[in-house]
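Trainee: Next one to model:
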Amino acid sequence: MKKVLGFITIFLFVLSSLSFSAAQGVTGKKVLILKNVDAWNFDTNEVVLTELGVSYDVMTADQLNSLTTSDLINTYDMILIASDQNQQFYDDLGPQMLKLEEFVKAGKVLQVHAANWGWHGGLWTTSLPGGVSITRGYSNYDYIVKNGSWLYSNYASHGYLINVPADAEIVTVQGDGTTPDYTKPSTIIYSLGRGRVLVSGLTFEYSVRYGGPEWKAFLKELIVDNLEYSKKKEEKPEAVQKSFNYVIWNFFYYRQYQKATERFNLLYSSPEAGELDNETLELALFHKTLAEQYYAKAEENGPIFRNLNSIKVFINLRKAYFYVRDAVGVLEESMG
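Mentor: The predicted model follows:
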């Protein structure tokens, strides 16, 4: 009985802490896709964003001229530039790079699929924000540095990046399927002002269609991570640290994660789940997988109950709960 009362006390404390604003996964985020044509004739980016439940607009480089920097900042959380555009696109976009830089510096995210030399024949005419450029160089294999796995496709990447900022995170590099070539980074992430830029020479739009399910999963992970980054900057963690006790919050999110996980397992194994389409199940599992990944990060320094006062545990455990909650929401909504 004491344990129950203790948890109720903690729960009421959590509800009464008005200074805290919980993240809602990628709910409410909005992306602007810039393209003149479908990269390799596929609308891959739109398909992935739709599966993630993320709202988006599509605009040509010429139409972008009608928007000011303030328009972009007030409307979008991320701008995604598609690969393989015609030359008119790159010619129209080049003079507007400063506007995109200001968008990023304000705390937003720019995701550049920089693979050109494609079916539509366009070539980048300017450097990317921060002076980064892409050099032509085809590779059928690209190595994901974070987890040590390989991506394979018929031309997995069309180039590697040069003038890489010293503090950039190297996400993928080209290679031969056995040995990574760290001198040829094909995907990087770097800070610019209060925001960040992701640039990649990977053929996402083509390879998601033909390269295997790992391509779509990887693209989804990058997009979700970028949208979460935008949210993270808005939330100002330093202010959160002063407003509440991490022990209480970590205990709360641990209990909520466990309850949501039990709910997910119950729903996923139910007869009703067998009647759902594959797309719905894949979306639910995608959110569940992200939840498990963040939970694993929360336990990197040992069991959670030994580190309840850790801000690192708080950041990752909180995300783990929100993603498993999103997974449950997908199933519950589909089941009616």
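
Trainee: make it CA atoms for all contacts and neighbour counts henceforth
Mentor: OK.

Trainee: buried ones in stretch 229-237?
Mentor: Across stretch 229-237, burial judged by 16 or more other Cα atoms under 10 Å covers 229-231.

Trainee: Any chance of TSV for these, columns secondary structure?
Mentor: Output for the buried residues of stretch 229-237, formatted as TSV (DSSP: H, G, I helix; E, B strand; the rest coil):
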residue	secondary structure
Tyr229	helix
Ser230	helix
Lys231	helix
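
Trainee: Those residues into a markdown table, with extra columns for distance to Val37?
Mentor: A markdown table is the format used below for the buried residues of stretch 229-237 (distance: Cα to Cα, whole Å):
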| residue | distance to Val37 |
| --- | --- |
| Tyr229 | 28 |
| Ser230 | 27 |
| Lys231 | 30 |
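
Trainee: so how far is stretch 53-71 off the chain centroid?
Mentor: 19 Å (Cα atoms, centre = their mean, to the nearest Å).

Trainee: Please generate a structure for the following sequence too, so the two can be compared:
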Amino acid sequence: MNKEKNGELSRVCFRKTRVLFFTLMLMGTVIPAAVIPVSADTGGPDSFGYNWMDNQVPTPLVTYNWIEINSTGVDSGVAGDDVFGGPFPMGFTFDFYGNSYTDLYFNTNGLITFGSGTGSTGNTAIPSASLPDNFIAPFWDDLAVGPGYNSGSIYYETQGISPNRQFIVEWCNITTLGGAGPMSFEVLLNETGEMWAQYNTVGSATSGSATVGIENSGGSDGLQYSFNTLGTIFDNLAIMFYSPQYAVSVAPDPSILYGDLLTTLSHNLTVANDGSANDTYDLAISGNSWTSEIYDATGTFLITSLSVPTGASDDIMVKVSIPGGVNYGDFDLAQLTATSQNDSGISYSAFVNTTYFAFPTNVTLMKDADPWNLDSIQQILTLYGIPYDEYTSTDIGVVDLSPYDKVIIPSDQPQVFYDAFEANLPWFESYVNAGGILQFSVGSNGWNGGSLTNLPGGYSKSSSTSNSVTIDLPTHHFSTIPNTITDSELDSWSSSTHGYFTGLPTNAVVVASDSNGPCLVESVSGLGRYFAYSLISEWGWGQGYSTILENIILSMYGWAVFPDFAMNLTPEFQNGYGSAAGDVDFVLTITNMGINNDTYDLSYSGVWPVTFRDIGDTMDITTLFVESGMTGDFIARLSIPGGASPGDMDLSDIIVDSQGDVNITESAQASTQVPHLAGWLDGFETGLTGWRTEVVTQSTPNPTVWETGDPF
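Mentor: Sure thing, here's the model as predicted:
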């Protein structure tokens, strides 16, 4: 997936409008706060799209403009140790992580919160699952305000005229609980969405035990400027948190549907405007081999673009027709791309996966007792209209299994059943080798008292229990079809696994593991497959904890979301600018979309030399290993010759080849140029409409040479 938000494909630069104008309210008057060129004094984005920039040297990105309100604002009366107050009305609606607020709370510990107040003194890193959430932290530490501690107060005030009003909170002349300080800092919330933290003086206080940043309402997303780090907060520092002007996202990503031959499936997608300005998005489908068309939300009209106001979203429909003649399990993996008309460098590509499948048509359930006194398996088979027969331990080794697509062995059986199962392992193995699927649970030692020891297909197990489960392969069909499974739902009951696998077939794919080892595995033997697991998933489904049992039951031989080996290389094209004898770095991402781990060979085609580096920039590399369903980043460092002149350029192809399948290769282009300074200045005067920055960084021996982004 290729989410090309501002800065996301680079470490230090922005990929949208080259000069940004923000405003600062000074005593009710709107003045330009800064003309902001691209520089390294930035951070983000977080998942929502917030970034930060500050006024640190050598290239300040914002201007420090302290607004003193201790004589004009309201003394909140919030004072003491670990005390909060509110709600305090802002006088306008402020949007924060997609939610709108008209009031807020703040406390003596340098924290602003939305929705509710807190006196919390235990600062954490950002983001954090622990409370509090939904906050702005200009200096979150154990602080104290007012009588008994210092002469400080907390003031607030609304300034300006709609739509450019500003709400200001100032912690004035306060100290830490231990007396370090005095400190005066403030938060400025712009009606247009920007957030500022400014520090007039910090005195003897340090940032070594403080958190600075923002976090959403669930604690799942946030943007950290500093956490318990000395020297990051000092006098006359200004930090601005903001969301990009143009940004877009598409959900769900991926969209996965399954159907029969000669049917047309409708993928319902939502296009969201995550930026701060209205926008229209061009819509396109690429990478598809089956007929795919884009419609309006009702599926009535073909469309090629969609207008979405800022902060809003709209729905579209992608119709994909499954042709005749394709094989069971074949799929079409297309990309729906929404591109901003205001800035063509801003786009989002979501995967649209359409798979030809059929449910199992004939299943046998072998058991002597319902596991955990629950008929979860029978309910699921009935729910999906799948016919099934039931057999007991007396039928094992006797009944003809050849008519059945799948044989299911549940967890928690009595010992007589496990004795019959272990005595007939070759019988089950023959069924699998002939093309059948054996779905068996090793979750024994349950309510029915049986203990399972020996397993078919090269598996072995231990009986230790656990309730800490992690999905290792989120792209596997056990994890996605038809339900998206999360780690948390597999951890939500006591002893969610009864055992783990200590021995596996050589071709086994581990889908999930508990704290001891693999607990959900798929493997191939002959013409068939084993689905093996220690999850007591019948209990999980019956008690409403997890739907993973549905996914396992509905999975069939040949049902694959992704091929054995497949990959995607992004971004497909980048521009970079540098000077003679300098280096320009491009960050690229390999997504392993196959069900197998893979190692990729890295090479290039171009005139100027390219060196490949690991993402930490610690060593040269020629290959990159990426686990199935995961991503891997690397740096392509292009070296500009010492004799290069302004206007010289090189267009390099960055080539990635799969070692798992030599027929699979991807390439991306990197354009590097030594620019004409005069031409750049002309562009500056006209708003730089022709310039776009996509480089990661540039380092040269001369510190006065521009280091990243457009030259200046």
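
Trainee: what are the ranges of the strands in the first structure?
Mentor: 30-34, 55-59, 78-81, 109-113, 133-144, 149-162, 169-175, 180-192, 195-200 (DSSP state E).

Trainee: so the last one corresponds to what in the second structure?
Mentor: In other words, strand 195-200 of the first structure. The alignment of strand 195-200 of the first structure onto the second structure (TM-score structural alignment) spans residues 528-533.

Trainee: residues making contact with the matching stretch?
Mentor: Residues from elsewhere that reach stretch 528-533 of the second structure (Cα atoms under 8 Å, 6 or more residues apart in numbering): 431-443, 457, 500, 519-524, 552, 557.

Trainee: let's go with 6 Å and repeat that
Mentor: Stretch 528-533 of the second structure has contacts (Cα atoms under 6 Å, 6 or more residues apart in numbering) with 432-433, 435-441, 519-523.

Trainee: quick revisit: any chance of the strands of the first structure in JSON lines with distance to Asp43 of the first structure and mean neighbour count as columns?
Mentor: Compiled in JSON lines, the strands of the first structure are given as follows (distance: least, Cα to Cα, whole Å; neighbours: other Cα atoms under 10 Å):
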{"stretch": "strand 30-34", "distance to Asp43 of the first structure": "11", "mean neighbour count": "21"}
{"stretch": "strand 55-59", "distance to Asp43 of the first structure": "11", "mean neighbour count": "16"}
{"stretch": "strand 78-81", "distance to Asp43 of the first structure": "12", "mean neighbour count": "24"}
{"stretch": "strand 109-113", "distance to Asp43 of the first structure": "13", "mean neighbour count": "23"}
{"stretch": "strand 133-144", "distance to Asp43 of the first structure": "22", "mean neighbour count": "20"}
{"stretch": "strand 149-162", "distance to Asp43 of the first structure": "18", "mean neighbour count": "21"}
{"stretch": "strand 169-175", "distance to Asp43 of the first structure": "23", "mean neighbour count": "23"}
{"stretch": "strand 180-192", "distance to Asp43 of the first structure": "21", "mean neighbour count": "20"}
{"stretch": "strand 195-200", "distance to Asp43 of the first structure": "18", "mean neighbour count": "24"}
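
Trainee: Could you provide those strands in TSV, with additional columns for distance to Trp124 of the first structure?
Mentor: As requested, those are arranged in TSV below (distance: least, Cα to Cα, whole Å):
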stretch	distance to Trp124 of the first structure
strand 30-34	14
strand 55-59	18
strand 78-81	12
strand 109-113	11
strand 133-144	8
strand 149-162	12
strand 169-175	20
strand 180-192	16
strand 195-200	13
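
Trainee: any idea which of the contacts of stretch 528-533 of the second structure is closest to Gly325 of the second structure?
Mentor: Within the contacts of stretch 528-533 of the second structure, the smallest distance to Gly325 of the second structure is 21.4 Å, found for Gly435 (Cα to Cα).

Trainee: which element follows the helix or strand harbouring Ala678 of the second structure toward the C-terminus?
Mentor: Using DSSP states H and E, Ala678 of the second structure sits within helix 677-685. Sequence-wise, the next helix or strand downstream of helix 677-685 of the second structure (DSSP H and E) is strand 697-699.

Trainee: Would you mind giving the residues in the first structure matched to that following strand?
Mentor: Aligned by TM-score structural alignment, strand 697-699 of the second structure corresponds to no residues of the first structure.

Trainee: before we move on, what about stretch 458-468 of the second structure?
Mentor: Using TM-score structural alignment, stretch 458-468 of the second structure pairs with 131-141 in the first structure.

Trainee: try stretch 373-383 of the second structure
Mentor: Under TM-score structural alignment, the match for stretch 373-383 of the second structure in the first structure covers residues 41-51.

Trainee: now swap in stretch 405-417 of the second structure and tell me
Mentor: Stretch 405-417 of the second structure corresponds to residues 77-89 in the first structure, going by TM-score structural alignment.

Trainee: Please apply the same query to stretch 225-242 of the second structure.
Mentor: Counting by TM-score structural alignment, stretch 225-242 of the second structure has no counterpart in the first structure.

Trainee: From one end of that stretch to the other, what's the distance?
Mentor: Counting by Cα to Cα, to the nearest Å, you get 13 Å between the two ends of stretch 225-242 of the second structure.

Trainee: Next up, the contacts around the nearest residue to Leu535 of the second structure once chain neighbours are set aside.
Mentor: Using Cα to Cα, 6 or more residues apart in numbering and skipping the chain neighbours, the partner closest in space to Leu535 of the second structure is Thr497 (4.3 Å). Shown in contact with Thr497 of the second structure (Cα under 6 Å, 6+ apart): 465-466, 534-536.

Trainee: ok, now with 8 Å
Mentor: Per Cα under 8 Å, 6+ apart, neighbours of Thr497 of the second structure: 443, 465-467, 514, 519, 534-536.

Trainee: try Ala291 of the first structure
Mentor: 319-324.

Trainee: Name only those of those residues that count as buried.
Mentor: Neighbour counting by 16+ other Cα under 10 Å classes 319-324 among the contacts of Ala291 of the first structure as buried.

Trainee: which position in the first structure aligns with the residue nearest to Leu535 of the second structure?
Mentor: Counting by TM-score structural alignment, the partner of Thr497 of the second structure is Ser157.

Trainee: what about the match of stretch 405-417 of the second structure, start to end distance?
Mentor: End to end - Cα to Cα - stretch 77-89 of the first structure spans 22 Å.

Trainee: contacts for that stretch?
Mentor: Here stretch 77-89 of the first structure has contacts from 29-40, 45, 60-62, 108-123, 203-205, 226-227, 230, using Cα under 8 Å, 6+ apart.

Trainee: Counting neighbours, what do you get for Gly131 of the first structure?
Mentor: Number of residues near Gly131 of the first structure (other Cα atoms under 10 Å) recorded here: 11.
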